[in-house]
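# next one to model:
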Amino acid sequence: MRRCILRLFPWALLCAEVFFPGFGWAQESPSIKIGTLFQMAGSGAEYGRHGSQGAMMAEKEINERGGILGRRLEVFVAHEGIPTVAVDKVLRYILEEGVDFLVGVDSSSVASAVSAVAKQHRKIILFTHARADQLTGWACHRYAFRIAPNAIMDARAAALVMKDRPAKRWYGIVAGSEYGRGAWESFQATLRKVRPDVEFVGELWPRRFTADYTSIIQAVMEAKPDGVLSTLWGQELVTFVRQALPLGFFERVKFFVNPGGASLGVLGPLGDEMPAGLWVSAGYWFAYPDSVENRVFVKAYRVFYGEYPADVALASYSAVHLLKRVIEEVGSLDTERIVERLEGITYRDPEGVKTIRREDHQVVKDVVWGRTTRSTRHPFRILDDLVVIPGDELVRSVEETGCRT
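This next block holds a predicted model:
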């Protein structure tokens, strides 16, 4: 597997065999290796680009400060592809490259397959994007951790944001995946609980990589809902928005709500095409919080890559730094001791203080929602009217998750 290095070329991932001379690394000490997987091509390529950039930025910072336990850190980047391809790449990481840890994964179906391999080989994996609930639910295991909100957390937040809005009739446009199913079910259950008079008047389940959403858009408009909950993401959401605009969809639907719709993997490609007034969330919004730590991170990322960091950039950056901290606290690469240290850990990253629950390895973090609005400072829509829902109000009880680590 080649060593993949990101450079400041638009849309390009340059891969080459690269040797870093190191900073006085002990000759007898092998490097510490992290294997990452991201969607570097196709509908999720924007997520993969940002995710890999965040991990590589962390690698550079750590090596410039002496590495980990005096050893050089190596971060490998690979395109995850479909589940079978991702499994093959993870096996190569483990068996050929000898990686010590795994980080990343954008697709929930890929994450489920990769998680099983990590469990079999007792490799710690930190999921930074995949949202399917089962990863820290019924399919959880000792070696899998997630440092991003899951589908249920984001959907519950959406319902809480919408509970007092003048929207009674709701329709679902649900991505055909475990992520989409979990989000839609959670949104309905939570909204019914906080708003008993709500009605759900329909749902449609477009297949992944749908190219033409016209019939779906027309069916939704014919149902005349007040609000629409969409779980589309990446290029699929971009395509949907572009096709819905000329049909007057966003004028007819008062509230369009999309978990993850504020990712720069969506806002960036759409630019000025993104309608104003849509309610969307992001695993991390670069302008929140307005703290010294976050401003320093955003500035450094912009210097590195010439753009603002997406949610997946922060997640992968934080994952690498979190592993550094835990390795140094344990004082070795002992997998079982590192697992024990990660369980229940409270850590701080540029977004703030977060905790990984001991019982299911799910991070507890705030979720940020807001309305899209025009900006004179950015080439894309930004968020206004921010609503921040505390993470402890969104996570399910451990008993509800079905997790047995």
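# only C-alpha atoms for contact and neighbour calcs from this point on.
Noted.
# got the contact list for T346?
Under the criterion of CA atoms under 8 Å, 6 or more residues apart in numbering, the contact partners of T346 comprise V353, K354, T355, I356.
# oops, could you answer that again for R207 instead?
For R207, the contact set (CA under 8 Å, 6+ apart) comprises A175, G176.
# second chain to compare with the first, below:
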Amino acid sequence: MKKFVALLALAASLAAVAQPKPIKIGEINSYSSIPQFTVPYRQGWQLAVDEVNAAGGLLGRPVEVISRDDAGKPEEALRHAIELSSSEKVDVLAGGYLSNVGLALSDYASKNKRLYVASEPLTDALVWDKGNRYTFRLRPSTAMQAAMLVDEAAKLPARRWATIAPNYEYGQSAVATFREQLKARRPDVEFVAEQWPVLGKLDAGSTLQAITQAKPDAIFNVTFGADLAKLVREGNQRNVFPKIPVVSLLSGEPEYLDVLKDETPKGWIVTGYPWDQIDTRDHASFAANYYKKYNENPKMGSVVGYATLQAIFAAIRKAKTVDNDKLVLAMRGLKFTTPFGATEFRALDQQSTMGAYVGKLDLRGNKGTMVQWRYADGRDYQPTDAYVKSRRPAAAMQ
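Reported below is the predicted structural model:
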């Protein structure tokens, strides 16, 4: 009996030796506070993990994602980053939704020489003023998406503009960038009112009352999630929409249109994701596989989650290691494929060239949709090398 037990122990030991150690990715996001985006996001990265493991993994090793919920709080994200690095021994960090959370993770990455691939945080500071060599960002930045919208806003006859944005880094930088770029294109415009509601606590009635008293010709909106739904509902009831044209960041994404339903305001100029109208090969393959796995259509979060992991996989293949300093070098100029097509990380500021769809909101049946849309390639909206060098710390480019 003792011999039999010993043989079993030996067999188990040999099996453990034969099983390659997984490549671990520590993923942190606001799952409990922003589920409308982060649940599809998690499904997107899980699809990517399933696909790569079905194909044999990376470097002959399986891929494992260890996920944590930051509840939308920078201090929680930092706590998880420490735990994932020290206890779970993850090879790479990824994720983030809110800009302040992304900045906290980026600061941790810099101080601990840990590769961090920021999936969603849009703040320009992430790759410019507070950029560092260990942080890369997937989605088009606030400045890039604002520039995409300015292309359309500049065509409007509107001269008097008002702004509504959440009072934290993302909202502040979005408004500042939009104002700067629109005035550069249209020196005749003026900004006559601004409202800065606390994120998640918008008083739509008082906000719109203050805005309309200034008699603007158009509004630039940066609210999202529950705040966006409140704003739209109140604006529809007061006949503010569609009377006053609106240019709005992110509002064409399915996560928000699914909530607005038949209240979707017609004619808003937005960035978004018309998933049901994109017929490229890369997107069709992704959408079909996503539907097969989850029995639902993809959302913007789904694309971001999937593309974040695709970028990390491509870097590991290129570097042939998970050594973080070698991964940083592999990530600079890295070319990889997303559901939106071929993408790369610009070496200078470590911002990806992933773009966004720009169009107008409309109703189809009782659901919101995007019409008259175009794909704005991120390559066309990145700032010049000279501008980046004036904003990004020299140490971050070493």
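# got a TM-score for the two of them?
A TM-score of 0.90 describes the superposed chains when it is computed by TM-score structural alignment, normalised by the length of the second structure; 377 aligned residues with a CA RMSD of 1.8 Å.
# picking up where we left off before, rebuild the contacts of T346 of the first structure as JSON lines, extending it with secondary structure, distance to M162 of the first structure and neighbour count.
Converted to JSON lines, the contacts of T346 of the first structure look like this (DSSP: H, G, I helix; E, B strand; the rest coil; distance: CA to CA, whole Å; neighbours: other CA atoms under 10 Å):
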{"residue": "V353", "secondary structure": "strand", "distance to M162 of the first structure": "26", "neighbour count": "12"}
{"residue": "K354", "secondary structure": "strand", "distance to M162 of the first structure": "25", "neighbour count": "17"}
{"residue": "T355", "secondary structure": "strand", "distance to M162 of the first structure": "26", "neighbour count": "20"}
{"residue": "I356", "secondary structure": "strand", "distance to M162 of the first structure": "27", "neighbour count": "20"}
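# what lines up with E359 of the first structure in the second structure?
Taking TM-score structural alignment for the superposition, E359 of the first structure sits opposite L348 in the second structure.
# does its match touch D385 like I think?
Yes - under the contact definition of CA atoms under 8 Å, L348 of the second structure touches D385, with a separation of 7.4 Å.
# related to what we said a few turns ago, is it fair to say the match of E359 of the first structure lies in a strand?
No - L348 of the second structure sits outside any strand when classified using DSSP: H, G, I helix; E, B strand; the rest coil, being coil.
# mind checking how far it is from R392 of the second structure?
Using CA to CA, to the nearest Å, we find L348 of the second structure at a distance of 9 Å from R392 of the second structure.
# check I269 of the second structure too.
With distances taken as CA to CA, I269 of the second structure is found 31 Å from R392 of the second structure.
# which one's more surrounded, the two?
The residue with the greater number of neighbours, taking I269 of the second structure and R392 and applying other CA atoms under 10 Å, is I269; the counts read 26 against 20.
# contact partners for Q382 of the second structure?
For Q382 of the second structure, the set of contacting residues under the criterion of CA under 8 Å, 6+ apart consists of M144, T353.
# same question but for L231 of the second structure, I mixed them up
With contacts defined as CA under 8 Å, 6+ apart, L231 of the second structure is in contact with L202, A204, L208.
# what do we get in the first structure for the second one?
With TM-score structural alignment as the criterion, A204 of the second structure lines up with Y213 in the first structure.
# can I assume its match is in contact with Q243?
Yes - applying CA under 8 Å as the test, Y213 of the first structure and Q243 come out as touching, 6.9 Å apart.
# and T84 of the first structure, what pairs with it in the second structure?
Per TM-score structural alignment, T84 of the first structure is aligned with E75.
# have a look at how far, on average, the helix or strand harbouring that match is from the first structure.
Using DSSP states H and E, the element containing E75 of the second structure is helix 74-86. Average distance, helix 74-86 of the second structure versus aligned residues of the first structure after superposition (mean CA distance after the TM-score superposition for the first structure): 0.9 Å.
# that helix: how far from the chain's middle?
The chain centroid and the centroid of helix 74-86 of the second structure are separated by 20 Å, computed with CA atoms, centre = their mean, to the nearest Å.
# which residues make contact with the helix or strand following it from outside it?
If you walk from helix 74-86 of the second structure toward the C-terminus, the next helix or strand you reach (DSSP H and E) is strand 92-95. Residues lying outside strand 92-95 of the second structure but in contact with it, judged by CA under 8 Å, 6+ apart, are 24-29, 81, 102, 114-120, 308, 322, 324.
# strand 92-95 of the second structure vs the first structure, average offset?
When the first structure is overlaid, strand 92-95 of the second structure sits 1.3 Å from its aligned residues on average, using mean CA distance after the TM-score superposition for the first structure.
# who touches the following helix or strand past that strand?
Toward the C-terminus, strand 92-95 of the second structure is succeeded by helix 99-112 as the next helix or strand (DSSP H and E). Among residues not part of helix 99-112 of the second structure, those counted as contacts by CA under 8 Å, 6+ apart are 72-75, 77-78, 81, 95-96, 114-116, 118, 121-123, 125-126, 130-135, 168-170.
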